[in-house]
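**Student:** structural data only, the sequence is not supplied:
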């Protein structure tokens, strides 16, 4: 069950779930305008903050999941218990071969680049940000399922020597894969059974993730980053179901944020918000024009 009490400031929103205190502090329209100011978006008839749907691509596939990928790869190559090799790079090479074989067996074209499996990117002394040039959002979606396979493989290899660490990792990876599968196979609105599964998967993921983050902090390891987008995913799960998050994802353009900022810089100040909003509306709605 989700924990109760005050939040741990080191881990941001560690109190999570339907009973979390912060769930009673969400804003209405007037509070939203008071905080952010009036914009062309807020002037639209029927505007409500609850209609600002989460973009699962930018929350999960370009932020939270890459954090998980980095953390899992580092955890599994800290020693030779799972992958052999004197150096971390040697163990990462074996991990890369496993990933490449998995992609080839599944005819997966969108893959993470080889350099992701190296200490040139996987630093052990800082939080790592993975560039979209190394692993784009589509490759990340496939990587989620690879992590689930990897977690199960690690438990089988370790057998009775598997610790809570390995069960937490496997649980987090399995839960992310299960949620992704529900989104991919579900319609625009999920049925009651899938909604309950989705919520339970989130509890499994978040519980394991918090254990891993607390362990990393106690060991002073920059892993299992509890970034605000992890909390945004909670709102996507708890506040927007039965709406399938996949249908509010901006997969038409992963680089939309950069292009929107460039457009804003070129626009006259009086029309900047309208130009950016129009670009977003066109890009997002064209896919559903039929």
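**Tutor:** Alright, I've got the coordinates. Owing to the predicted nature of the structure, the values given are computational and were not obtained by experimental measurement. Residues are numbered from 1 along each chain as shown.

**Student:** drop to CA atoms for contacts and neighbour counts, all remaining ones
**Tutor:** Fine.

**Student:** state the number of residues packed around residue 146.
**Tutor:** Using other C-alpha atoms under 10 Å, residue 146 is surrounded by 20 other residues.

**Student:** put this beside the first:
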């Protein structure tokens, strides 16, 4: 019994130390705190209408076909996320990361915004929102918020910042979704009015975009890759940076032929999808992360 109590005390102490360290990190880096709060608001503003608006709307309109329609939508969402994840990641490397994070967030907010435009009681509005949700999933696999955290955090604190990122997301999801579920669906002290949650989503999404616009990145240069990386990885990263330059983006074949111009555009589009695969093939640690993520899924 004494050994068990000692181990419990050590676990509590380690958790408390980790919590204090996370608060100290965020208090010393205000930009990190802004990104963590914006990421949590982004997740909460997506989960809130999904729980109180979309679930009821799908059950009422789709009825017995809800499972099949949701399966088709999930296939479309995953396909768009996988196909456009690499190009969107390269887009976030080429532009201001705050802009890329805002574009990603808008893609997740748009389905709920469409209900405010087309109504939240008709089948037409539900189908439009579903299509927008599929199209707006282009950045789900890019993890641009985590990349923005790396941009605003010193290299020695990034490992702890990643843990704070996931902790903040889970805390915000629990707070912004769990408390309304308790008050509305369990205790029934608050009426379940869809308009209230749609307006709340607009407020939360506006706060998220406002926080992203207020983030200040001290250095314009992106973090360089760590020492010990392979030469192939270095070459691929350099080629990616060259592709991101505006002069390379505006390069047009000199022949003037429509066929050659079309083939040039097709090669550029194909490179958007091939470069992430080549990068993984040339980076042993990235391959391991891919395999671990696949097994976890």
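**Tutor:** Okay, I see it. These numbers were taken from a predicted model, which means no experiment stands behind them.

**Student:** what value does the TM-score take for this pair?
**Tutor:** Scored against TM-score structural alignment, normalised by the length of the first structure, the superposed chains reach a TM-score of 0.27; 132 aligned residues with a C-alpha RMSD of 6.3 Å.

**Student:** measure how far whichever helix in the second structure runs longest is from the centre of its chain, please.
**Tutor:** Longest helix in the second structure, counting residues (DSSP state H): helix 66-94. The chain centre lies 12 Å from the centre of helix 66-94 of the second structure; the measure is C-alpha atoms, centre = their mean, to the nearest Å.

**Student:** list the helices and strands that helix packs on?
**Tutor:** With contacts taken as 3 or more C-alpha pairs under 8 Å, 6 or more residues apart in numbering; DSSP states H and E, helix 66-94 of the second structure sits against helix 97-118, helix 123-135, helix 231-244, helix 258-281.

**Student:** tilt between it and helix 97-118?
**Tutor:** Between the axes of helix 66-94 of the second structure and helix 97-118, defined by axes from the mean of the first three to the mean of the last three C-alpha atoms, to 10 degrees, the angle is 150 degrees.

**Student:** ranking the helices and strands packed on helix 66-94 of the second structure by burial, who's on top?
**Tutor:** Highest mean neighbour count of those: helix 97-118, a mean of 20 (counted as mean count of other C-alpha atoms under 10 Å).

**Student:** list the helices and strands that one packs on?
**Tutor:** helix 30-49, helix 66-94, helix 123-135, helix 144-152, helix 194-214.

**Student:** got TSV for those, with distance to residue 247 of the second structure too?
**Tutor:** Listed next are those as TSV, based on distance: least, C-alpha to C-alpha, whole Å:
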stretch	distance to residue 247 of the second structure
helix 30-49	32
helix 66-94	13
helix 123-135	29
helix 144-152	25
helix 194-214	27
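
**Student:** between these, which gets nearest to residue 235 of the second structure?
**Tutor:** Among those, the nearest to residue 235 of the second structure by C-alpha to C-alpha is helix 66-94 (15.5 Å).

**Student:** name the residues of that closest one that are buried.
**Tutor:** Neighbour-count burial for helix 66-94 of the second structure flags 73, 76-82, 84-94 (criterion: 16 or more other C-alpha atoms under 10 Å).

**Student:** which residues of the first structure fall in helices?
**Tutor:** With DSSP H, the ranges of helices along the first structure come out as 29-36, 56, 65-76, 88-105, 137-158, 164-185, 192-218, 228-238, 256-266, 272-285.

**Student:** among the ones you listed, which is the most enclosed?
**Tutor:** Each of the helices of the first structure was assessed for mean neighbour count using mean count of other C-alpha under 10 Å. The highest is helix 56, with a mean of 23.

**Student:** and of the helices and strands packed on helix 66-94 of the second structure, who's closest to residue 38 of the second structure?
**Tutor:** When these are compared by C-alpha to C-alpha, helix 97-118 sits nearest residue 38 of the second structure, at 9.6 Å.

**Student:** that closest one versus helix 194-214: what angle between them?
**Tutor:** With the same axes, to 10 degrees applied, the angle from helix 97-118 of the second structure to helix 194-214 works out at 160 degrees.

**Student:** which residues sit against helix 97-118 of the second structure?
**Tutor:** 42, 45-46, 49, 91-92, 124-126, 128-130, 132-133, 135-140, 144-145, 147-148, 198, 201-202, 205, 209, 212-213, 215 (C-alpha atoms under 8 Å, 6 or more residues apart in numbering).

**Student:** tilt between that helix and helix 144-152?
**Tutor:** Angle, helix 97-118 of the second structure to helix 144-152, by the same axes, to 10 degrees: 150 degrees.

**Student:** re the thing from before, residue 56 of the second structure is nearest to which of the helices and strands packed on helix 66-94 of the second structure?
**Tutor:** helix 123-135 (11.0 Å).

**Student:** which strands and helices sit next to the closest one?
**Tutor:** For helix 123-135 of the second structure, the elements it packs on are helix 55-61, helix 66-94, helix 97-118, judged by 3+ C-alpha pairs under 8 Å, 6+ apart.

**Student:** residues of the shortest one that come out buried?
**Tutor:** Using 16+ other C-alpha under 10 Å as the test for burial, helix 55-61 of the second structure gives 57, 58.

**Student:** got the angle for the longest helix of the second structure vs helix 123-135?
**Tutor:** Going by the same axes, to 10 degrees, helix 66-94 of the second structure is angled at 40 degrees with respect to helix 123-135.

**Student:** angle of helix 66-94 of the second structure against helix 231-244?
**Tutor:** 90 degrees.

**Student:** using a markdown table, lay out the helices and strands packed on helix 66-94 of the second structure together with distance to residue 37 of the second structure.
**Tutor:** Putting those into a markdown table (distance: least, C-alpha to C-alpha, whole Å) gives the following:
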| stretch | distance to residue 37 of the second structure |
| --- | --- |
| helix 97-118 | 13 |
| helix 123-135 | 23 |
| helix 231-244 | 30 |
| helix 258-281 | 29 |
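
**Student:** residue 69 of the second structure: which of those is closest?
**Tutor:** Across those, closest to residue 69 of the second structure is helix 123-135 (C-alpha to C-alpha), at 9.6 Å.
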